[in-house]
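Asks: sharing a sequence plus its predicted fold:
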Amino acid sequence: MRFDLEDTSAPTTSGLPSLRVRSWFIDGVNPEAPRPFSSGLPTSPEDFLTKLPTDTLACWVRGHSGLVGFGRTLRLSATGADRFTRLSAAWRALAGTAEVDDPVQLPGSGLLGFSSLAFADDSRTASVIDVPTFLMGRRDGRVWLTQITYPDQDVSPLRLSDARLSPVRGARLSAGRVTAGKYRRIVGEVSARLRAAADDPADDLLKVVLARDTVVQADADIDLRAVLGRLNRAFPSTWTYAVAGLVGATPELLIGVQDGVVSSRVLAGTYRVQHDPESELDAARKQLGAHKDSQEHRYAIHSLEQSLTPLSSDLRVDSEPHLLALSNVIHLASDARGTLDTRVPAAGSAAAGGVRGGAGDLGPGAGPGTGGAADRPWALEVAAAVHPTAAVGGVPTDQATRVIRESEAADRGRFAGPIGWIDGYGNGQLGIALRCGQLEARDRIRLWAGAGIMPDSDPESELAETWAKMKPMRQALGLE
């Protein structure tokens, strides 16, 4: 059984079903706990991957911990400038009527949805929250299973058995909507525009992030399990994700919310690794300390502070950035952390929108450790406040996004939008959908990557940066 609330025209949820949610630890001796594996718990990531279903798969994993969903009980979707508002209102209402039995009480247990939102207000791609039928989580050495169904739904127990991974065969690249030639041209045009703005007191445009795409066509269906496994092995410090056919590995956490504490990681400024990241740290430090990259990072930090300070009066941001070394690039990185203020519910909350399950009525879905959650912004509402950051949009936001729309003339879809998970207590982790590709057919995927354009940007250098950022997906698809 599946219930899809597709693109509602207003943040009302009268058609939403009630859900029954139950979580169990499956790594202990509880005789009532399900036994989803035919031969015991997997002993390695590869062993686990072979047991995953090949479709209706969603995940958010970092290293050996994270969340993996199977099947889909419910999809919420919305398009337009108010997509965050409508999805958040519906999610609060869904949480308010859910019947939840959650003895696990770990981040990611209980009611949970995987969410991926479009980058632009005018995108034709729907923003979604997918609620899986089954979800498996691993954190702090514990493993649990959650089942999410309708009260009258008869669901067979989850039973996972081996299905061999299939590496991508015959992958080949072709030009996307923003070709390499077009990208060089628009980078040159925008950097010239930025230089002119620097000399014009009436023009405050400082930075624009331009992106481009390529298409990968394979000879057979792309096995997302194999792609995810290669990404996770190659980039264990990033968040590997798959939501609604968007798959990738992002190093950038847009926001995390846990029991009223918000955190974020900002990346801006990129050094392209030539051989080995550890041996190139000094070179990266020298390049990233130069004006272009350090100024770009300052813009990103300033935009984050402006967005989050109204929600967190004690927000703390790293006084100096640090280097984040990945196998293909090295970034300037800064972390932020603060307590979400208790206040009148944020715009888009259930209380503000008048939907059931609003602030003050979390209903059966409320659990220990959620005190005050109804009176604080929930994860999607915090994400709405900070998206798009200067790292993926530009400075100032409205002007930069107009330049992006005019220059790229291509729908980014969910690339560079928030992606991750949200729960029924107001918590969640939403990264920025980077280093990724969107499945357009079972055997075709569109890759995206962008670069921050400044007045002194060189088109060839920025093009090379996008190739470096596409490298993780090209490797995972067997192109390198």
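Replies: It's in.

Asks: from here on, contacts and neighbour counts on C-alpha atoms
Replies: OK.

Asks: in three-state terms, label residue 15 for me.
Replies: coil (DSSP: H, G, I helix; E, B strand; the rest coil).

Asks: ok, now which ones touch the residue nearest to it when sequence neighbours are not counted?
Replies: Closest residue to residue 15 apart from its sequence neighbours, by Cα to Cα, 6 or more residues apart in numbering: residue 5 at 7.8 Å. Residues counted as contacts of residue 5 (Cα atoms under 8 Å, 6 or more residues apart in numbering) are 15, 16, 74, 75, 76, 77.

Asks: need these in JSON lines (columns: distance to residue 386 and neighbour count).
Replies: Shown next, in JSON lines, are the contacts of residue 5 (distance: Cα to Cα, whole Å; neighbours: other Cα atoms under 10 Å):
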{"residue": "15", "distance to residue 386": "30", "neighbour count": "9"}
{"residue": "16", "distance to residue 386": "28", "neighbour count": "17"}
{"residue": "74", "distance to residue 386": "27", "neighbour count": "23"}
{"residue": "75", "distance to residue 386": "24", "neighbour count": "19"}
{"residue": "76", "distance to residue 386": "22", "neighbour count": "24"}
{"residue": "77", "distance to residue 386": "20", "neighbour count": "23"}
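
Asks: here's the one I want to compare it with:
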Amino acid sequence: MTAKLPHLRVRTRRIDDPGELLRFTDPLSPTVMLRRGDGVVGRGCVWRASFSGPSRIADARAVWRELVAAAEITDDAQVPGSGLVAFGAFTFSAASGAASVLSVPEFVVGRRGGVAFVTQICLLDEVGRADLDVHLPEVAAVGADASIELGEGVMTRERHRTAVDESLARIAAGEFEKVVIARDAVGQLPARTDRRHLVRRLAAIYPETWTYAVDGLVGASPEMLVRVLGREVAARVLAGTLPRGATDAADAAARAALAASPKNQVEHRYAVESALRSLGALDSHDDLQSGLTASPEPFLLALPNVWHLASDIRGTLPSGASILDLVEALHPTAAVGGTPRGIAIAAIDELEPFDRRRYAGPAGWVSSAGDGEWVIALRGAEIDADGAVTAFAGGGIVASSDADDEWAETGPKLAPIADALRG
């Protein structure tokens, strides 16, 4: 990122509740971070930058700081998501050929804690010293919907079995303790499909997740990588999964089986310990570590399609740190990568026959005030400009894993995006 950074003029004002936020975003490239109908959506683009390689998150953080420092910001709302906001999505792997992006919309419309607001952003040189006439963006007409089926990708069932068996052999040899192996599924949307239909279905069926759409990456993630509101830090760790039962009795049995599963408990413990180490290592004065707490035992999180073992982590943002510092420290978590981190990631690059792109990477938003919400990009897909769809789902491999069980686990994880695409 070497281009000269622009000077931005940013104006936020409170508005009456505008109703559904999703309708204010772009039909072909929606920008969204919503949960239970609240959050932020973006429209248009004033500035965009792409990053790559091992320093992609650090480079984005440095550019964002410069952009904020040069901006002229008036924020009459003063709630999380108001003021200058950028949306971002980073690749899972430093070796990925996909772009990690950070972009600033022309408009941001949001709602938080009963306060609704609109932000308008422009290049300072375009408006001189005159004030912006801040207004809501026009609502685009509802476009065409589509129904498609996802088909098998390059990671066939046999290739998946081979990758899992190789992972188990390496675990037995002491190379690593856990690695996450994913598979892909592919499809093709008509290029002019209004992708807000897809986002709307995900939000309706999975209201307890964070519905995200950034730069063509779309999904409904149950896992908050990290959130900062004020100086309060929160993260949610999910590791350990079983499908929901078809009847009440079968569902109760699945819940009990997950709670009692040694394999899933071990997988979950690796993920929580990894997150605690990553967050604690950020602060040399132990400020964050001293206030860091995790759920004493994992709790069972019910989603419409699966049960998850979950733990919530809370703490305080270290002095001088930003949410992008936390994103960099936490990614990739053991829940989507493995343990030890570096060795597991190298094994994933070797064992998976595709580029994960932004799947299982951080996706979210950051504000000039330092707030932000970044999810792990799960239960979703990359949708290219021409409508090509690539969805991913994975599972954690530990010593007691079984290849057939691991393949079966990916089905319910693909279901949210597959069902939404099916309409």
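Replies: Happy to help now that I have it. These numbers come from a predicted model, not from an experiment.

Asks: on that earlier part again, ok, so of the contacts of residue 5 of structure 1, who is nearest residue 95 of structure 1?
Replies: residue 16 (10.7 Å; Cα to Cα).

Asks: what does the closest one align to in structure 2?
Replies: Mapped onto structure 2 by TM-score structural alignment, residue 16 of structure 1 lines up with residue 5.

Asks: not counting sequence-adjacent ones, nearest residue to that match?
Replies: By the measure of Cα to Cα, 6+ apart, the closest residue to residue 5 of structure 2 outside its immediate chain neighbours is residue 67, 6.5 Å from it.

Asks: can you count the residues close to that neighbour?
Replies: 17 (other Cα atoms under 10 Å).

Asks: residue 15 of structure 2 now?
Replies: Counted with other Cα under 10 Å, residue 15 of structure 2 comes out at 16.

Asks: what's the answer for residue 190 of structure 1, then?
Replies: Applying other Cα under 10 Å, we find 23 residues neighbouring residue 190 of structure 1.

Asks: again with residue 13 of structure 1
Replies: Based on other Cα under 10 Å, the number of other residues close to residue 13 of structure 1 is 22.

Asks: ok, it to residue 268 of structure 1 distance?
Replies: Counting by Cα to Cα, to the nearest Å, the gap from residue 13 of structure 1 to residue 268 of structure 1 is 39 Å.

Asks: okay, which residue is most central for structure 1?
Replies: Closest to where the C-alpha atoms of structure 1 average out (Cα atoms, centre = their mean) is residue 419, at 2.0 Å.

Asks: contacting residues for that residue?
Replies: So, once contact is read as Cα under 8 Å, 6+ apart, residue 419 of structure 1 ends up touching 114, 115, 116, 117, 243, 430, 431, 432, 433.

Asks: tell me the SS of the residue nearest to residue 15 of structure 1?
Replies: strand.

Asks: could you check how far it is from residue 104 of structure 1?
Replies: Counting by Cα to Cα - residue 5 of structure 1 and residue 104 of structure 1 are separated by 29 Å.

Asks: now residue 174 of structure 1
Replies: 47 Å.

Asks: who's more crowded, those two?
Replies: residue 104 (18 against 11).

Asks: show me what residue 256 of structure 1 aligns to in structure 2.
Replies: Matched by TM-score structural alignment, residue 256 of structure 1 corresponds to residue 227 in structure 2.

Asks: which SS state does that match fall under?
Replies: Once three-state DSSP is applied, residue 227 of structure 2 turns out strand.

Asks: residue contacts, the residue nearest to it when sequence neighbours are not counted?
Replies: Using Cα to Cα, 6+ apart and skipping residues adjacent in sequence, the residue nearest residue 227 of structure 2 is residue 373, 4.4 Å away. Each residue near residue 373 of structure 2 by Cα under 8 Å, 6+ apart is listed here: 224, 225, 226, 227, 228, 364, 365, 366.

Asks: in structure 1, what range does stretch 71-88 of structure 2 match?
Replies: Going by TM-score structural alignment, stretch 71-88 of structure 2 sits over residues 98-115 in structure 1.

Asks: buried set for that stretch?
Replies: 98-102, 104, 107-115 (16 or more other Cα atoms under 10 Å).

Asks: also stretch 151-161 of structure 1?
Replies: 158, 160.

Asks: measure residue 66 of structure 1 to residue 146 of structure 1 for me?
Replies: 13 Å.

Asks: and these two? which has more neighbours close in?
Replies: residue 146 (27 against 19).

Asks: quick check: that one touching residue 135?
Replies: Yes. Between residue 146 of structure 1 and residue 135 there is a contact under Cα atoms under 8 Å: 5.0 Å.

Asks: structure 2: which residue goes with residue 394 of structure 1?
Replies: Checking TM-score structural alignment: residue 394 of structure 1 goes with residue 338.

Asks: OK, contacts around its match?
Replies: 176, 177, 178, 179, 180, 271, 344, 345, 396.

Asks: and residue 338 of structure 1, what does it touch?
Replies: If a contact means Cα under 8 Å, 6+ apart, then residue 338 of structure 1 has 261, 262, 263, 312, 313, 314, 315, 316 as its contacts.

Asks: returning to that earlier point: ok, the match of residue 256 of structure 1 touching residue 323?
Replies: Yes. At 7.5 Å, residue 227 of structure 2 and residue 323 qualify as touching, with contact defined as Cα under 8 Å.

Asks: between these two, what contacts are shared?
Replies: With Cα under 8 Å, 6+ apart, residue 227 of structure 2 and residue 323 have common neighbours 371, 372.

Asks: wait, residue 188 of structure 1 sits on residue 458?
Replies: Yes. Under the criterion of Cα under 8 Å, residue 188 of structure 1 makes contact with residue 458 at 7.3 Å.

Asks: more crowded one of these two?
Replies: More neighbours surround residue 188 than the other of residue 188 of structure 1 and residue 458, with 20 against 14 (other Cα under 10 Å).

Asks: check which helix or strand covers the corresponding residue of structure 2 for that one.
Replies: Applying TM-score structural alignment, one finds that residue 188 of structure 1 aligns to residue 165 in structure 2. Assigned by DSSP states H and E, residue 165 of structure 2 belongs to helix 157-172.

Asks: what ranges do the helices span in the stretch 151-300 of structure 2?
Replies: Secondary structure of the stretch 151-300 of structure 2, counting by DSSP state H, counting those that start in this stretch: helices at 157-172, 196-205, 248-260, 262-280, 287-290.

Asks: quick one: closest of those to residue 357 of structure 2.
Replies: Taking Cα to Cα, helix 157-172 is the member of the helices of the stretch 151-300 of structure 2 nearest to residue 357 of structure 2, at 18.4 Å.
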